[in-house]
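Chemist: No letters, just coordinates:
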């Protein structure tokens, strides 16, 4: 079965060993070109980070 496209609202995990966000789970907020804005929430903080779609894996 082919991978489904990553769309806004998709839950993703970061798969990039060079990123400090490697292994973090978040929600895609918007997509622009080959990059996605991903919202990470944790305890008492929220962070919106833009990263390449190639480093994201849908879960």
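Modeler: Sure thing, it's come through. Predicted model, so just to flag it, every value in this text is computed and none were measured.

Chemist: C-alpha only now, for contacts and for neighbours.
Modeler: Noted.

Chemist: Test my guess that residue 50 contacts residue 40.
Modeler: No: Residue 50 is beyond contact range of residue 40, at 10.9 Å (criterion: CA atoms under 8 Å).

Chemist: next up, a second structure to put side by side with the first:
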């Protein structure tokens, strides 16, 4: 697959020791396909469900 694969990362809470600051990162496994390929596959297997978007306001509130 020549598509760009993203690697989501989630920052763990920072832990403070008296003198040392330890910061760790969770690392997630890569998926074997692009998100563009993943979404239709999930739809086909009924693992995700789409929903209608909210109506667009004619006039923005600001």
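Modeler: Here it is on my side, so go on. Since the structure is predicted, the reported quantities are computational estimates derived from the model, not experimental observations.

Chemist: Report the TM-score for the pair.
Modeler: Scored against TM-score structural alignment, normalised by the length of structure 1, the superposed chains reach a TM-score of 0.24; 21 aligned residues with a CA RMSD of 2.7 Å.

Chemist: neighbour-wise, which of residue 50 and residue 40 of structure 1 wins?
Modeler: More crowded of residue 50 of structure 1 and residue 40, by other CA atoms under 10 Å: residue 40, with 18 against 15.

Chemist: if I look at the residue nearest to the more buried one when sequence neighbours are not counted, how far off is residue 49 of structure 1?
Modeler: In space, residue 40 of structure 1 comes closest to residue 26 once its chain neighbours are excluded; the distance is 4.6 Å by CA to CA, 6 or more residues apart in numbering. Separation of residue 26 of structure 1 from residue 49 of structure 1 (CA to CA, to the nearest Å) stands at 10 Å.

Chemist: tell me, what's touching these two both at once?
Modeler: Residues touching both residue 26 of structure 1 and residue 49 by CA atoms under 8 Å, 6 or more residues apart in numbering: 38-40.

Chemist: Just the ones of those residues in strands?
Modeler: 38-40 (DSSP state E).

Chemist: circling back to that earlier point, looking at residue 26 and residue 49 of structure 1 now, which is surrounded by more residues?
Modeler: A direct count of neighbours by other CA under 10 Å for residue 26 of structure 1 and residue 49 places residue 26 higher, at 25 against 14.

Chemist: Helix, strand or coil: sort out the more buried one for me.
Modeler: strand (DSSP: H, G, I helix; E, B strand; the rest coil).

Chemist: got a list of what the residue nearest to residue 40 of structure 1 touches?
Modeler: Here residue 26 of structure 1 is in contact with 11-13, 38-41 (criterion: CA under 8 Å, 6+ apart).
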